[in-house]
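# What shape does this take:
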Amino acid sequence: MPPITVMLKPASGLCNMRCRYCFYADEMAHRTTESYGIMQQDTLEAIIKRVLAFAEGSCNFMYQGGEPTLAGLSFFEQALEFQKKWNVNRVVIENGLQTNGYAIDEAWAEFFARNHFLVGISLDGPKDIHDANRVDAQGKGTYNRVMHAIQLLQKHKVEFNILTVVTRQAARSTGKIYGFFQRNGFAYQQYIPCLDPWEEGAQTPYSLTAKDFEQHLKLLFDQWYQQAVRGDLQYNRYFFNLLAILNGQMPEACEMRGVCGRQFVVEADGSVYPCDFYMLDEYRLGNLVTDDFETIERRRQELAFVETSARIKESCKGCKWFALCRGGCRRNWEPVTGLDPRNVFCSAYQGFLEYAFPRLQQLSRMLQEGRR
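Modelled structure (predicted):
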């Protein structure tokens, strides 16, 4: 088995915030058991034992939610002990955690630093934009608490990146958001387009149109590019993956590979799913407490989840940008059952790539030559 990444949901879909656009809350509402609660320690140990017996070379444990910190700091301390106990193949183990930042205090920050966790923290920009959608259980904005959490991560020198959900409002405030991030020294950024609920045609106040997303990408790229040619090439996940493709490398982001990856997303009861966006009853692959990886892989093949994603859609055939776009994330094609499904952001990517391609080529050449 090659290096393996396992995404764990220690607190299932439980969360201490009530973000208005939360895709996982919508996802839970579409399955029989909405939440599996907090993962039990015997479940955690069984999962880690099976994963480490299967892994070769390296293994990455990524904790997400819901909000994973609701499992408590002792849960993660125990996870590290289980990793030491069951690392029979002596693989290199890395740990990461995606958090909303709401519960991060000195103890959490010190733990992340001491154990070399890579932390992703959700921040949608300055206070007015962030608080428009990222609220607590009382409906109050969470900006101040999240910024305090980030300050603690900086204080303890924790490696972290910023995850920003691009809503309609955020897309129309791209310059404001990017400038805010620069003033605060947030050099590692990832932007993800906001997902509509599963119901086809759902429209919400935060829904992102292809037109707004295209303008967001263009303005974001303009500012990022200007810094890059001045010698300050900052990490932007989407742009870095485009440069990787231009340089003949495999993109790291699964939505840019043209086919879904072989992922293992594990719920709090041990149930395994092929993708964070498809943790629904019909996509359940098995359970890592009771099933071996061979059984889980057979179920994955029966579902043809990966194979379905690899089929080139009619609307992609002949597109001049397919080699760079590769169709995008399967979730943005839903429903995929039509004769000619189309990525909801297809026109946005086409317009952006037409606009930015010459400068992407320039940066690609600069990187190949070892210059920035």
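
# alpha carbons only for contacts and neighbour counts from here, please
OK.

# how about the top helix by length along the chain: buried residues?
Looking across the chain with DSSP state H, the single longest helix is helix 346-368. Buried positions in helix 346-368, judged by neighbour count with 16 or more other C-alpha atoms under 10 Å: Cys346, Ala348, Tyr349, Gln350, Gly351, Phe352, Leu353, Tyr355, Leu360, Leu363, Ser364, Arg365.

# check contacts around the fifth one.
By C-alpha atoms under 8 Å, 6 or more residues apart in numbering, Gly351 lies in contact with Glu214.

# Could you report the separation of it from Cys194?
Distance of Gly351 to Cys194, computed by C-alpha to C-alpha, to the nearest Å: 19 Å.

# What of the first one?
Between Cys346 and Cys194 the distance, using C-alpha to C-alpha, works out to 15 Å.

# I'd say Asp136 and Arg20 touch.
No. The pair Asp136 / Arg20 is not scored as a contact, 10.0 Å apart, by C-alpha atoms under 8 Å.

# how about the strands in the stretch 51-200 of the chain?
Secondary structure of the stretch 51-200 of the chain by DSSP state E, counting those that start in this stretch: the strands cover 58-63, 92-99, 118-122, 160-166, 188-193.

# how about those in TSV, adding distance to Leu324 and mean neighbour count?
Below are the strands of the stretch 51-200 of the chain laid out as TSV (distance: least, C-alpha to C-alpha, whole Å; neighbours: other C-alpha atoms under 10 Å):
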stretch	distance to Leu324	mean neighbour count
strand 58-63	27	20
strand 92-99	27	19
strand 118-122	26	21
strand 160-166	21	21
strand 188-193	17	16
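
# Format these as JSON lines; extra columns: distance to Met7.
Compiled in JSON lines, the strands of the stretch 51-200 of the chain are given as follows (distance: least, C-alpha to C-alpha, whole Å):
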{"stretch": "strand 58-63", "distance to Met7": "5"}
{"stretch": "strand 92-99", "distance to Met7": "9"}
{"stretch": "strand 118-122", "distance to Met7": "13"}
{"stretch": "strand 160-166", "distance to Met7": "17"}
{"stretch": "strand 188-193", "distance to Met7": "18"}
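
# The structure of the following sequence is requested for comparison with the preceding one:
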Amino acid sequence: MMIKPSSSACNLACSYCFYQDLALKRDIPFHGFMSDEVMASLIEKCLSEAERCSFMFQGGEPSLIGLPFFKRFVETVNRLNETSHSIVNYAFQTNALTLDLPWAEFFKENGFLVGVSFDGNARLHNLYRKDSKGEGTAQKVLQSISLLKEQCVDFNILSVVTPAMAENVRPMWNYLSGHGLPFLQYIPCMDPFGEEPGGTSFSLSPDSYAKFLMQLFDLWYENLAGGKGVSVRFFDNLVSMLVGFQPESCDMTGICSVQYVAESDGSIYPCDFFCVDDYCLGNILSSSITDLDAKRKELQFIESSPNKSLACSTCQWEKLCRGGCKRYRNEGAYRYCTSMQQFFPYAIHRLEQVARTVRQQINTK
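Have a look, this model is predicted:
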């Protein structure tokens, strides 16, 4: 269950924010902060259905609702879970501007995995991630990262790949490595929902993304060969697939998964990338999980998600690419198809080498 307790509210004005774009396309862009009634209904219905339950908080900026909300949330989970006995995990995606010692202590005490949005280095970050005054925010984010490290909070870095980042891969990598940040995730910058790709200053072209992936892979492999492995989620998933496991990243599975995204008023959507009115599944206050699943089935959200183009079915890289995420397609074509066509021949032999090593390690355990 992905939860947006602050709805679309944010203390940043990022140029490329996909959620602000989605919110502005709804009849009600901002639903206010989540009430305790909605919170309790979410928790109760999730715990009653699941042996394992992950509560993942995003936004907007989830911290804007305040730390007391999350303390009440965890207290409610603990109380209701005395009878459900579900295994519960927490995750929290943040721009890190409001984090302080009480936040860090709370994350550590309750086992939160924190994702910090930071675009590689101070200069790249400040290009697009500005506050309401138009000022860069990198310095404050770096202070929060230092705090999370000091308090031994589990966290990773989430970076949005823009044309500027694609042109500055090594400086970005060196900066993150120099700050001792070994868990990295990169997401290609999204074009506005329902619009033709390539129409903004931050639109990432397929050629730029291919260049980014190849340069990033060289640096990742170089570190790994030197005994200083860094986790890059995309490459980790590719290795895992070559070993024989399913990818854990939903955009790499080839088909959408069963997910629930809760807006602050309790409205439920099937995916973070599709939180618009036409995809609303119901409301957690009045709908059961069964009702939500039935509405998703009615919309054929999962059933229509595989890329069924002939080019995909005959591609030698189909088993690794799997047609791309539904959100990155326009009339069936995967926006970054040619990126993958360039990347996989470039990296496959080294990926297979890493996979063989991992398989050997598994077999000797």
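
# Please state their TM-score.
These two chains, once laid on top of each other, score a TM-score of 0.97 by TM-score structural alignment, normalised by the length of structure 2; 360 aligned residues with a C-alpha RMSD of 1.1 Å.

# Which parts of structure 1 are helices?
Under DSSP H, structure 1 gives helices at 23-28, 41-54, 73-86, 106-114, 127-133, 143-155, 168-171, 174-183, 210-229, 237-246, 293-303, 305-310, 322-325, 346-368.

# Figure out which of these is closest to Asn60 of structure 1.
When those are compared for distance to Asn60 of structure 1 using C-alpha to C-alpha, the nearest one is helix 41-54, at 10.0 Å.

# Provide the aligned range in structure 2 for that closest one.
Counting by TM-score structural alignment, helix 41-54 of structure 1 falls onto residues 36-49 of structure 2.

# with structure 1 superposed, average distance for the matching stretch?
Compared with structure 1 after fitting, stretch 36-49 of structure 2 deviates on average by 0.8 Å (mean C-alpha distance after the TM-score superposition for structure 1).

# Nearest to Cys325 of structure 1 among the buried residues of helix 346-368 of structure 1?
Tyr349 (7.2 Å).

# Identify the residue of structure 2 aligned to that closest one.
Looks like Tyr349 of structure 1 aligns to Met340 there (TM-score structural alignment).

# In contact with that match, which residues?
Ala210, Cys321.

# And it, how far from Tyr209 of structure 2?
Applying C-alpha to C-alpha to Met340 of structure 2 and Tyr209 of structure 2 gives a distance of 9 Å.

# cool, and Lys130 of structure 2?
Relative to Tyr209 of structure 2, and taking C-alpha to C-alpha, Lys130 of structure 2 is found at 23 Å.

# Kindly report the same for Val141 of structure 2.
25 Å.

# higher neighbour count, Lys130 and Tyr209 of structure 2?
Neighbours per residue (other C-alpha atoms under 10 Å) separate Lys130 of structure 2 from Tyr209, with Tyr209 holding more: 25 against 18.

# ok, now which ones touch the residue mapped onto the more buried one from structure 1?
For Tyr209 of structure 2, the aligned position in structure 1 is Phe213, judged by TM-score structural alignment. Phe213 of structure 1 sits next to Val166, Arg168, Ala171, Pro193, Phe345, Ala348 when contact means C-alpha under 8 Å, 6+ apart.

# The fifth one and Asn332 touch, don't they?
Yes. Counting by C-alpha under 8 Å, a contact exists between Phe345 of structure 1 and Asn332, whose distance comes to 7.4 Å.

# Please tell me how far the residue nearest to Trp86 of structure 1 when sequence neighbours are not counted sits from Asp42 of structure 1.
Ranked by C-alpha to C-alpha, 6 or more residues apart in numbering and with sequence neighbours excluded, the top spatial neighbour of Trp86 of structure 1 is Lys49, at 5.4 Å. Per C-alpha to C-alpha, Lys49 of structure 1 is found 10 Å from Asp42 of structure 1.

# Looking at these two, which is more packed in?
In this view Lys49 of structure 1 and Asp42 are compared by other C-alpha under 10 Å, and Lys49 has more residues nearby, 19 against 10.

# surely that one meets Lys84?
No. Using C-alpha under 8 Å, Lys49 of structure 1 makes no contact with Lys84, being 10.0 Å away.

# For Gly324 of structure 2, the count of nearby residues, please.
Neighbour tally, Gly324 of structure 2, other C-alpha under 10 Å: 26.

# With Glu331 of structure 2 instead?
Glu331 of structure 2 has 7 nearby residues by other C-alpha under 10 Å.

# How about Glu106 of structure 1?
Glu106 of structure 1 has 13 nearby residues by other C-alpha under 10 Å.

# Spatially nearest residue to the aligned residue in structure 2 for it (excluding sequence neighbours)?
Matched by TM-score structural alignment, Glu106 of structure 1 corresponds to Leu101 in structure 2. Nearest non-adjacent residue to Leu101 of structure 2, counting by C-alpha to C-alpha, 6+ apart: Leu147, 7.2 Å away.
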